[in-house]
Structures are given as C-alpha cells and as structure tokens.
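Participant: The sequence and its predicted three-dimensional model are supplied below.
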Amino acid sequence: MSDRESRHQQSMQKLKARVDEKVASADEQRGLLLVFTGNGKGKTTAAWGTVTRALGYGYRVGVVQFIKGLWECGERDRLAEDPNLDVAIMATGFTWDTQNREADTRACREVWVEAERMLADPEVYLVVLDEITYMLKFGYLDIATVKQALENRPPEQTVIVTGRNAHRELTAMADTVTEMQEVRHAFNNGLQARRGIDY
C-alpha cells in the first residue's frame, strides 16, 4: 500500500469513528421541527422531496401552501392521487398581486384552520407549512398562535416550515435549520421560471 493510500485509509478510519460515535449517541426518537429558510431557491422543493419520502413509506402527510397555492405545482399534481396526502391551499395567490391586507388575512386564517387540524392529528406523520414565514412577517398570523400549535402537536409528528426570513422564535425552537443561500438566480438575469424545473 502506498503512503498516499495509507494516509487516506487512516483518515477514513478516523472519520468513521467520529460518525459511529455520533450515531451511537443519537438515542432520542420523536418528531422534528425543520425550518428551510434563506434567500436561495429550493425551500419548497426540498419540502416536497421530504413529502415524497414520507409518502413512499406509507405515512400520512399534510401540506398547507400559504403563497404559491394558485401556481402550478408539478410535485403536488404528481402526488395528488395519493390517499395519504392532504393539501390545503390559501386561495389568494401572491400577496403582492392581491395587495389587499384584509382579504389576505382572512384567506390566511381560513387555511390556518386546516393547518391546526393537521397539527393536532396524531395520524399525520409530516406537516409542511409552506411559505408560512410570510404570514408571520406581514402580520396575518401571530407567532404565539403558530408556536402554540407547534408545541402542542403530537410528539411523533414532524413539521417543515418554509420561507424567507423565518421568525427568530421559529428558528430558536427548530431542531434543524437549513438556510438556502442565493449565489446566482436565473430569474435575476431575465430567465423565466421553467415548468418542470422551477415549479
């Protein structure tokens, strides 16, 4: 064995020992709170990927879409036939299009009722609150209401929160926070969102 191969093997053995130690020390089983935030693309896509994974194991999943609900959504369309998937949509679309605070607040609170139902159901393994961060930022929902629902959810239920500028209290209580960082976005260079790629 060459010196280079020997050093590589020693390095991998050390890495394996660290990983094995981490795996052995992770002994708690419960649902998680995941926050996908940041200015980069892919937060909703990542959430739908996790939805697909959970459905693949036969778990019940609830998705509440607070902003993009009126947009085409390839993932939602593909999975819509799955009897274990329950989707609720805020029927106003983008708040910057509607420009009607009262109507948007009403629509948000109507779909929040569906979110609360999902968050209280022990049979629902995963709940996605897609773009809920905007609802908090614009004051359509208050953080105390959302926190209470999250804190009182069934212990085995995992929740994914998506959207830019996640409220600091949500990130503080989350088990995992992933921040998508934008390095470059095609849209900013005049390229249209592409069906099957961006939505």
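Facilitator: Thanks, I have the structure now. Residues are numbered from 1 along each chain as shown.
Participant: For the rest of this, base every contact and every neighbour count on C-alpha atoms.
Facilitator: Fine.
Participant: ok, and what's touching the longest helix along the chain?
Facilitator: The longest helix of the chain (DSSP state H) is helix 3-25. Applying Cα atoms under 8 Å, 6 or more residues apart in numbering, helix 3-25 has no contact partners.
Participant: swap in stretch 151-165?
Facilitator: Counting by Cα under 8 Å, 6+ apart, 30-39, 43-44, 47, 119-122, 124-134, 137, 150 sit against stretch 151-165.
Participant: Just the ones in strands from these, please.
Facilitator: Here DSSP state E is the test, and these give 33, 34, 35, 36, 37, 124, 125, 126, 127, 128, 129, 130 as lying in strands.
Participant: Mind putting the residues you listed into CSV with neighbour count and distance to residue 12?
Facilitator: Output for the ones in strands among the contacts of stretch 151-165, formatted as CSV (neighbours: other Cα atoms under 10 Å; distance: Cα to Cα, whole Å):
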residue, neighbour count, distance to residue 12
33, 21, 32
34, 21, 30
35, 28, 31
36, 24, 31
37, 25, 33
124, 21, 40
125, 23, 36
126, 26, 35
127, 25, 37
128, 27, 37
129, 22, 39
130, 24, 39
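Participant: what about the most centrally placed residue in the chain, distance to residue 36?
Facilitator: Averaging the C-alpha coordinates of the chain gives a centre point, and the residue nearest to it by Cα atoms, centre = their mean is residue 160 (3.5 Å). Using Cα to Cα, to the nearest Å, residue 160 is found at 7 Å from residue 36.
Participant: Please enumerate the shared neighbours of those two.
Facilitator: residue 47.
Participant: here's the one I want to compare it with:
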Amino acid sequence: MDELAARHNAKMKVVKAARDELMKSKTGEKGLIIVHTGAGKGKSSAGFGMILRCVAHGMPCAVVQFIKGGWETGERTLLRERFAEDCRFFVSGEGFTWETQDRDRDVAAAQAGWRLAMEQILDPQIRFVLLDEINVALRYGYLDAAGTVDFLLTRKPPMTHVCLTGRNAPPELVAAADLVTEMSLVKHPFRDGVKAQKGVEF
C-alpha cells in the first residue's frame, strides 16, 4: 500500500469510528413532517422520489396534488397505471392560478383537496402522504396555514410521514416541520426561452 492510500485508509478508519459512535444515539423513529420549498426546481420531483421508495418498500402511500392538477404528469400516469394498489393518487387542482382566473373555484378545489389529504393522513393503512404544491395554496390563502399546521401537529398519526411541496412555505409550517429543504435557483432553461421538458419537469 502506497503512502497516499495508507493515509486515506487511516483517515477513513477514524471517520468510521466517529460515525459508528454517532449512530448509536440515533435510535428514535417517528412520522416526519417534511417540507420542500424554495424557488429552485426539484421540490415535487424529490417528493415523488420518496413515493417510489415507499412503493419499493411496500409502504402504502397517497398523493394529493394541488394547483397543477391540470397537467398530465409522468408521475401521475405511472402511479395510476402501474402502482394503483400501492399508491392512491388524487388531483384537486385545475391548473395554475393564472390559468383558472377564478379565485372562488381555486379555493373550493384546494379545500376539497385538503379534505382528501386529511382522510389519507388519518387512514391507518397509509404510511406516507405527499401533498404536492400545497404550499402554493397556503401562500395564496386558499387554505388556512395555522389550521393546517395544527392538524399536522395534533392529529397526524405518530408514524405517518407527510411531505408538503411548493414555493413559499409559510413560516409556521417551516417551524413545525422535522425536515425542511429549500431548493435554490441557480440556472433554469426557461429563462433562455426553453419550455418545460417532458421527463424533466412533468
């Protein structure tokens, strides 16, 4: 073994020992409140990645899609056509708010979606619920942020995971969550005149 490899090996032994010691204290389990927010791409994509993990692990799950329900997305097609028994998929939105141009209709759709979401979260068979783009509904006031957070903190079953995606997550939701990721925008092809690409964004 050369000197560089020997130094690397010695360093990794120290790292492993420290990591093993750290992991001894990480024994708790709980159903997480997860928030994906920020201006960058990838919030829904990350949420659907977790849905596929749940399917792979045999964990029953559900999706309630807010706001962008008018899109025929690849994930919706896949889950409904191939994994309908593993993952329930509900669409409550009719499209982005600038497309519907009808606040009352948007509010009614969001509130219907939240009723579906609560049913799925409270269902003892469901282990993971993705609330896709709900943060946008909260931002526009279609849903009450305080009431939503209160439900998650007081009525969500202890071992059920809930992931909420969308820009501008309200501060009270961020404060209540166990895991928050903010996607930051560095570059996006839309700024250069490139439309949303199949397989990448829908």
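Facilitator: Alright, I've got the coordinates. Remember, predicted model here, so these are calculated numbers, not experimental data.
Participant: thinking again about what came up before, now, the most widely separated pair of the ones in strands among the contacts of stretch 151-165 of the first structure?
Facilitator: The span of those, defined through Cα to Cα, is set by 37 and 124 at 23.1 Å.
Participant: ok, residue 55 of the second structure - how many residues close by?
Facilitator: Each residue near residue 55 of the second structure was counted by other Cα atoms under 10 Å, and the total is 17.
Participant: cool, and residue 163 of the first structure?
Facilitator: 26.
Participant: List the contacts of the closest residue to residue 43 of the second structure other than its chain neighbours.
Facilitator: Excluding the flanking residues, the one nearest residue 43 of the second structure by Cα to Cα, 6 or more residues apart in numbering is residue 36, at 5.2 Å. Residues in contact with residue 36 of the second structure (Cα under 8 Å, 6+ apart) are 43-44, 46-47, 163-167, 180-183.
Participant: Looking for the alignment partner of residue 186 of the first structure in the second structure.
Facilitator: Aligning on TM-score structural alignment places residue 186 of the first structure opposite residue 189 in the second structure.
Participant: How much space separates that match from residue 195 of the second structure?
Facilitator: 8 Å.
Participant: just residue 174 of the second structure next, same as before
Facilitator: 31 Å.
Participant: and stretch 137-145 of the first structure, which stretch of the second structure?
Facilitator: Going by TM-score structural alignment, stretch 137-145 of the first structure sits over residues 139-147 in the second structure.
Participant: Return the set of buried residues in the longest helix of the first structure.
Facilitator: Within helix 3-25 of the first structure, no residue is scored as buried using 16 or more other Cα atoms under 10 Å.
Participant: That helix vs the second structure, mean deviation?
Facilitator: When the second structure is overlaid, helix 3-25 of the first structure sits 1.9 Å from its aligned residues on average, using mean Cα distance after the TM-score superposition for the first structure.
Participant: just stretch 102-109 of the first structure next, same as before
Facilitator: Counting by mean Cα distance after the TM-score superposition for the first structure, stretch 102-109 of the first structure comes out at 0.9 Å.
Participant: Can you verify my assumption that residue 35 of the second structure contacts residue 176?
Facilitator: No - shown here, residue 35 of the second structure and residue 176 do not form a contact pair, counting by Cα atoms under 8 Å, at 9.7 Å.
Participant: residues shared between the contacts of those two?
Facilitator: With Cα under 8 Å, 6+ apart, residue 35 of the second structure and residue 176 have no common neighbours.
Participant: Give the equivalent position in the second structure for the residue nearest to the centre of the first structure.
Facilitator: Looks like residue 160 of the first structure aligns to residue 163 there (TM-score structural alignment).
Participant: what about the helix or strand containing its match, how far off from the first structure?
Facilitator: Taking DSSP states H and E as the definition, one finds residue 163 of the second structure inside strand 161-165. Taken over the aligned residues, the distance from strand 161-165 of the second structure to the first structure averages 0.6 Å (mean Cα distance after the TM-score superposition for the first structure).
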